[in-house]
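Q: Okay, structure incoming, though there's no sequence with it:
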């Protein structure tokens, strides 16, 4: 018999409300519902994990690893597991702290594990995955990076990159417009590159790329300019409609991205891909100035359903 997934309530607890979707486990629950519940401040990630206790024989359970190095800051497992439990799906997302040298062996382990349909990844593995996968989706092929990998019917691996869709969908949900807008992206790594591709595809007028490595920023700017339709440059402009941090800047122990108060005040929307902290100093400043804001959790929610479908977890 397949393992069962049960949601147990915190019996005897009076200091926490259960998520509104706990009572209907067979109801279709979206990642956005879970993220919205968190955004309301009713509970934290930890209380979601406490609300949902996985009881499974772990033989039939589909396991979705998320790789990173480090991985302690990643909020994805708690959020995905809450959704799996609320849907009654026999699946679990687990974090794995894996140094880059371990990637080839990990791929072979996944190939042999029948209950692992694929996996997710974060810093620093996105670029390396593209070189190992047998097939790449459109965004992954263009960027040379992937954040989601699935096994294929012929025993190979297919990778795709969903960061760009996630960030731009989350920005659109605030009501901010990308078409004909002036946009700044801080960070020319895998996430920043994916977001840049989607900014160009959605018709921005001007895109400015910043990175602590000017050469990397210039390389990305040339690649994005080749897509056509958007003027792409490097450096920090005097004003912009949308500011996006897609770099580690602003994470614990690191300085915030180089967006000053006048630049933030002139923007319509300020977005930060970081999930730790959930509300970065950049976003607090933008919120205080009355700007629309997009958190890393908003971006993650917007791309999560795409990733789930790609992995065949319909």
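A: Cool, the structure landed. Keep in mind that this is a model prediction, so the values were computed, not measured.

Q: When you work out contacts or count neighbours from here on, use the C-alpha atoms and nothing else.
A: Fine.

Q: what residues does the longest helix along the chain touch?
A: Counting by DSSP state H, the longest helix found in the chain is helix 296-310. Outside of helix 296-310, the residues within contact range by C-alpha atoms under 8 Å, 6 or more residues apart in numbering are 30-32, 35, 76, 148, 150, 162-163, 165-170, 271-275, 278, 314.

Q: Second structure follows, compare the two:
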């Protein structure tokens, strides 16, 4: 065991590496959540943030994959769709969502891609007392995270899913992937307003920066609408603050990642060492 829970990780020549890739990357919370898990399990491993620009994503990923002691990669905005290209094997969730947020090196040397964004988001809603089954949902953002969340919402049994994005082609691609699984449920939507949804989700990066515009105006939503944001830092985005100021219930982004911890443990095959059992 290289370090104990609550202690500063002791990096050794045997330490296994995990990286989370993003652009920007300073907002990611995965290191804060997963490094304590490594410690609790007694694993000689560490997760570090890696700032990978869109222009150099391929060089960064291929370099990390060729490093013999890198066991896994987490992926955040804006790379979730592009990162699929660096996997040898894609799960059904990745193919359905059109994006990945986790890749691991298999015992056979191949890289396996999975997507836990959607499952984590739905699990977070359920844990907070907002099960999406039977609900009318408007999803703003059809990119990597949005695609994963759309797939998970469909699988969770929403009554209707309206998808909104500045890029109509991205919406059509998402609808094409989901149409066979939910005929008549998923459709292209408009900017949310009035009593058109029980739940409105921001799955865009808008809100990461203080000067970002709102992805939609909560003031135009009907009372009783739940507003959810998948952005985790800041914990309360301007969207959620504005929605709360108008008397709307809100759901933060952090539970989506918290619920993924168990999924990451299984995917990366993280088990306690003998010393911690």
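A: Right, received. Where do you want to start? It should be emphasised that the depicted structure is a prediction, and the values quoted were computed from it without experimental measurement.

Q: Now do the longest helix of structure 1: which range of structure 2 does it align onto?
A: On structure 2, the counterpart of helix 296-310 of structure 1 by TM-score structural alignment is residues 253-267.

Q: The matching stretch: how far from the chain's middle?
A: 9 Å (C-alpha atoms, centre = their mean, to the nearest Å).

Q: Which positions in it come out as buried?
A: For stretch 253-267 of structure 2, a neighbour-count test (16 or more other C-alpha atoms under 10 Å) marks 253, 254, 255, 256, 257, 258, 259, 260, 261, 263, 264, 267 as buried.

Q: nearest to residue 166 of structure 2, of those residues?
A: Relative to residue 166 of structure 2, the closest of the buried residues of stretch 253-267 of structure 2 is residue 253; by C-alpha to C-alpha it sits at 21.6 Å.

Q: quick one: the spatially closest residue to the closest one that is not a sequence neighbour from residue 194 of structure 2, how far?
A: Spatial nearest neighbour of residue 253 of structure 2, excluding adjacent residues (C-alpha to C-alpha, 6 or more residues apart in numbering): residue 230 at 4.0 Å. For residue 230 of structure 2, the distance to residue 194 of structure 2 equals 22 Å [C-alpha to C-alpha, to the nearest Å].

Q: These two: which has the busier surroundings?
A: residue 230 (25 against 12; other C-alpha atoms under 10 Å).

Q: Can you tell me how far the counterpart of the more buried one in structure 1 is from residue 55 of structure 1?
A: In structure 1, the residue matched to residue 230 of structure 2 (TM-score structural alignment) is residue 273. As judged by C-alpha to C-alpha, residue 273 of structure 1 and residue 55 of structure 1 stand 33 Å apart.

Q: How about residue 252 of structure 1?
A: In terms of C-alpha to C-alpha, residue 252 of structure 1 sits 34 Å off from residue 55 of structure 1.

Q: Check residue 213 of structure 1 too.
A: For residue 213 of structure 1 relative to residue 55 of structure 1 (C-alpha to C-alpha), the value is 47 Å.

Q: Neighbour count for the two, which is higher?
A: For residue 213 of structure 1 versus residue 55, the count of surrounding residues by other C-alpha under 10 Å is larger for residue 55: 14 against 10.

Q: residues in contact with that one?
A: Contacts of residue 55 of structure 1 by C-alpha under 8 Å, 6+ apart are 3, 4, 5, 6.

Q: and the third one, how many neighbours?
A: It stands for residue 5 of structure 1. 23.

Q: Looks to me like it is in a strand.
A: No: under DSSP: H, G, I helix; E, B strand; the rest coil, residue 5 of structure 1 falls outside any strand and is assigned coil.

Q: Chain neighbours aside, what residue packs nearest to the equivalent of it over in structure 2?
A: If you follow residue 5 of structure 1 across to structure 2 using TM-score structural alignment, you land on residue 3. Leaving aside its chain neighbours, residue 3 of structure 2 sits nearest to residue 9 (5.5 Å; criterion: C-alpha to C-alpha, 6+ apart).
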